[in-house]
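[1] sequence below, structure please.
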Amino acid sequence: MGYRIAVVGATGNVGREMLSILEEREFPVDEIVALASRRSQGTEVSFGDRVLKCQTLETFDFSKTDICLMSAGGAVSKEWSPKIAAQGAIVIDNSSVWRMDPDVPLVVPEVNADAVAGYTKKGIIANPNCSTAQLVVALKPLHDAAKIKRVVVSTYQSVSGAGKDAMDELWNQTKGIYVNQAPEGDENRKFPKQIAFNVIPHIDVFMEDGYTKEEWKLVAETKKILDPKIKLTATAVRVPVFVGHSEAVNIEFEKPLSADEARDILREAPGILVVDKREPGGYVTPVECVGDFATFVSRIREDPTVDSGLAMWIVSDNLRKGAALNAVQIAECLANRGMLKKAA
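    Below is the predicted model of the structure:
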């Protein structure tokens, strides 16, 4: 017998991935329910060979649910996650609402799995931002080896991180350029500038200091998950890629760490695949990471501009490790630690 799982936001990109990954990783599910808004009631989604019809979040009884995987946006999570937790389910939330709450653990299982024990304060565990998740997976083993002082990261984030409408916008703009036709509904676009054949150095809202909120998330979440003493600065860029986030990362350490040593450490680290051949094609790109569980690290090299520095390239499927996979891994942590008391 397994656990009783609810997936809120099951019709979205991440919700569908959650259902897929639960089945792929053979998570012990006894009962699974797909939930969405009233307008999506009855919409069919897949869970392995089964077809689930979405029920409405507003009318569902969570009292017999063990885990709720929440991916329905910040406003929904802010209202519903505490209500669901109050009924006895552990909420694993993919929005940004709870990440910096001191009573809510922010967890990447390869980095700080033991933090899941903190769910008891509010019944909620937060999933980090997609760009943060892959970054800290790669930083953790290097931090353990040589202690990181400072990180400079530039992200190249796919449009799927902004949802299905953003993916449609890239598709429509690209088609329009080829046939010399302006896309319809351009006034309602997701991005402030053309995304097809372009890059946009702007994700989320601008803050008073000139950084965007996406860049702030990378800083704040890395400190909470990994080490508050790490200094980090970020530039987050949206690129015309459908799925897969990439990051160019420069790291300064307290202790010397060679590229060869870092490569060996990363090869042994959980959740990482090193593909680093110094030849054309000897690295991983977003297209190749789609559908994979791993965080890929390439282009590992020493940075001669600081005393103890490395540069590297990190790529991951943002819908998987950056969202759905990480949430399922958190559920696995709870199960493995015997924290799901209502297991049959």
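[2] make it CA atoms for all contacts and neighbour counts henceforth
    OK.
[3] show me where the stretch 1-150 of the chain has its helices.
    For the stretch 1-150 of the chain, the helices defined by DSSP state H, counting those that start in this stretch cover 13-24, 74-86, 109-112, 130-146.
[4] Trp313: which of these is closest?
    Checking the helices of the stretch 1-150 of the chain against Trp313 by C-alpha to C-alpha gives helix 130-146 as the closest, at 9.9 Å.
[5] and the closest one, what's buried?
    130-143, 145-146 (16 or more other C-alpha atoms under 10 Å).
[6] and it, what does it pack against?
    Under the contact definition 3 or more C-alpha pairs under 8 Å, 6 or more residues apart in numbering; DSSP states H and E, helix 130-146 sits against helix 109-112, strand 148-157, helix 213-225, strand 245-253, helix 259-268, strand 295-302, strand 309-316.
[7] looking at the buried residues of helix 130-146, which is nearest Trp216?
    Thr132 (10.5 Å).
[8] how about that closest one: what's its closest non-neighbour residue?
    Leu218 (5.4 Å; C-alpha to C-alpha, 6 or more residues apart in numbering).
[9] the one you found touches Ala234, doesn't it?
    Yes - the pair Leu218 / Ala234 is scored as a contact, 7.1 Å apart, by C-alpha atoms under 8 Å.
[10] between those two, which one's more packed in?
    A direct count of neighbours by other C-alpha atoms under 10 Å for Leu218 and Ala234 places Leu218 higher, at 24 against 19.
[11] ok so, going back, any idea which of the helices and strands packed on helix 130-146 is most buried?
    Counting by mean count of other C-alpha atoms under 10 Å, strand 309-316 has the highest mean neighbour count of the helices and strands packed on helix 130-146, with a mean of 25.
[12] identify each buried residue in stretch 68-82, please.
    68-72, 74, 76-77, 80-82.
[13] I'd like those written out as JSON lines, with distance to Ala126 added.
    Converted to JSON lines, the buried residues of stretch 68-82 look like this (distance: C-alpha to C-alpha, whole Å):
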{"residue": "Cys68", "distance to Ala126": "12"}
{"residue": "Leu69", "distance to Ala126": "10"}
{"residue": "Met70", "distance to Ala126": "10"}
{"residue": "Ser71", "distance to Ala126": "11"}
{"residue": "Ala72", "distance to Ala126": "13"}
{"residue": "Gly74", "distance to Ala126": "12"}
{"residue": "Val76", "distance to Ala126": "14"}
{"residue": "Ser77", "distance to Ala126": "11"}
{"residue": "Trp80", "distance to Ala126": "14"}
{"residue": "Ser81", "distance to Ala126": "11"}
{"residue": "Pro82", "distance to Ala126": "12"}
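[14] here is a second sequence; please produce its structure as well for comparison:
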Amino acid sequence: MDNNVTLPSKLYDIDNMDVDTMLDLYKDMLLGRNFEDMCAQMYYRGKMFGFVHLYNGQEAVSTGIIKALKACDYVCSTYRDHVHALSKGVPPRLVMAELFGKETGCSHGRGGSMHIFSSPHNFLGGFAFIGEGIPVATGAAFQSVYRSQVLNSPDPMSVTACFFGDGTSNNGQFFECLNMAVLWKLPIIFIIENNQWAIGMAHNRSTSSPEIHKKAISFGLPGIEVDGMDVLAIRKVACEAIHRARSGNGPTLIEALTYRFRGHSLADPDELRSSQEKAAWVARDPIKLFKNYLLNNSIVNEQSIQEININIKDQIDDAIQFALSSPEPEVKDLKRYLFAEDL
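    Next up is the predicted model:
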């Protein structure tokens, strides 16, 4: 298979995208950024505990991929999972309550920051160990094929989007699951969020082949590199990959070149990266770039932007108040949710 396969981009004319879709993309990125900023405040105030890994700077990847999916599609995340959950439609108040460890959280306070999960939204969870989610996502894609080909389900084929970082691409699960996905033509998209750093290890020091998308050649699936700070560029390749998967033509590997603006976690002093490197990437903030695109092309005006900002802040304030006022899990329920309950 040609690794540089041309897909039917005319089906996804970004230049003719309607205004409402454009605004939805902007709102989703802004929601993710504001949510994470508030998480940092709450963490340092002692409202959150454990490890908290924020997504600042990578919002275009989550929005560009997940907002192109349907409700029936699946998303499998990493320990940097809050914004992926928001993009998939998990309400901010349920995510925030989960981070506070409250019973009203989307995982009833049992998952915390690294294990956001929501069955109603087909959000398969965050995973604390790198590479852990790739086999889970592969299994989700397999069941989509099974439902269609064996159970003869009349529903459209569900697609699975599997997110992971550049460091994960050196792990065995990555190679094994790419191989299986191609063999079985699974409807899955593997998204590498290459934020240039695997915890404290620079990407170009951790792999013998820094261009991760080229690893797709070994398995015979398309490998695509995309600017991870450009939400429209990501949406375009996402739509093409989703169409390919849903049509039964198998998986796609997308490498999104992006950058996390904060340290690895909120406990990381972030002293390993140079200020010059960080400044160069911050200058390409995906939210500011897209806002300027909307304004410069007269898609929105400043008043509309301000109204969106106020609305997003109101959502975040509501999420905080909901989390603060929600009850703690009760001791008597300590072992609850370990097994499926009778309906």
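[15] what's the TM-score here?
    In this superposition the chains share a TM-score of 0.33, using TM-score structural alignment, normalised by the length of the second structure; 167 aligned residues with a C-alpha RMSD of 5.5 Å.
[16] quick one: closest of the helices and strands packed on helix 130-146 of the first structure to Asn336 of the first structure.
    From these, taking C-alpha to C-alpha, the stretch that ends up closest is helix 109-112, at 11.9 Å.
[17] state which helix of the second structure is the longest.
    helix 19-44 (DSSP state H).
[18] now flag whichever of the buried residues of helix 130-146 of the first structure is closest to Asn13 of the first structure.
    Out of those, the member with the shortest distance to Asn13 of the first structure (by C-alpha to C-alpha) is Cys130, at 13.3 Å.
[19] quick one: the closest one from Gln55 of the first structure, how far?
    Relative to Gln55 of the first structure, Cys130 of the first structure is positioned 27 Å away (C-alpha to C-alpha, to the nearest Å).
[20] equivalent analysis for Ala220 of the first structure, please.
    From Ala220 of the first structure to Gln55 of the first structure the distance is 35 Å (C-alpha to C-alpha).
[21] ok, now Cys289 of the first structure?
    Distance from Cys289 of the first structure to Gln55 of the first structure, by C-alpha to C-alpha: 32 Å.
[22] likewise Glu17 of the first structure?
    Relative to Gln55 of the first structure, and taking C-alpha to C-alpha, Glu17 of the first structure is found at 18 Å.
[23] and if you look at Leu139 of the first structure?
    40 Å.
[24] same check on Ala331 of the first structure?
    For Ala331 of the first structure, the distance to Gln55 of the first structure - C-alpha to C-alpha - is 22 Å.
[25] of these two, which one has the most company?
    Ala331 (27 against 21).
[26] right, and that one touches Met70 too?
    No - the pair Ala331 of the first structure and Met70 does not pass the contact test of C-alpha under 8 Å, sitting 12.0 Å apart.
[27] shared neighbours, those two?
    Ile92 (C-alpha atoms under 8 Å, 6 or more residues apart in numbering).
[28] other SSEs contacting the longest helix of the second structure?
    Counting by 3+ C-alpha pairs under 8 Å, 6+ apart, helix 19-44 of the second structure packs on helix 59-66, helix 82-87, helix 286-296, helix 302-325.
[29] neighbours of the residue nearest to Lys27 of the second structure when sequence neighbours are not counted, just the number please.
    Closest residue in space to Lys27 of the second structure, ignoring its immediate chain neighbours: Ile308 at 6.9 Å, by C-alpha to C-alpha, 6+ apart. For Ile308 of the second structure, the count of nearby residues is 17 (other C-alpha under 10 Å).
[30] from Gln41 of the second structure, how far out is Ile308 of the second structure?
    Taking C-alpha to C-alpha, one finds Ile308 of the second structure at 22 Å from Gln41 of the second structure.
[31] thinking again about what came up before, what's the most buried one of the helices and strands packed on helix 19-44 of the second structure?
    helix 59-66 (a mean of 28).
[32] for the helix or strand just after that one, packing partners?
    Downstream of helix 59-66 of the second structure, the first helix or strand assigned by DSSP states H and E is strand 74-76. Other helices and strands packing on strand 74-76 of the second structure, by 3+ C-alpha pairs under 8 Å, 6+ apart, are helix 133-149, strand 160-165.
[33] and for Ile92 of the first structure, the neighbour number?
    Neighbours of Ile92 of the first structure (other C-alpha under 10 Å): 27.
[34] can I assume it is in contact with Ile84?
    No - Ile92 of the first structure is beyond contact range of Ile84, at 10.7 Å (criterion: C-alpha under 8 Å).
[35] shared neighbours of those two, anything?
    Shared contacts of Ile92 of the first structure and Ile84, counting by C-alpha under 8 Å, 6+ apart, come down to Cys68.
[36] please identify the helix or strand for Ala256 of the second structure.
    Going by DSSP H and E, Ala256 of the second structure is part of strand 252-257.
[37] other SSEs contacting that strand?
    strand 188-194, strand 223-227, helix 231-246.
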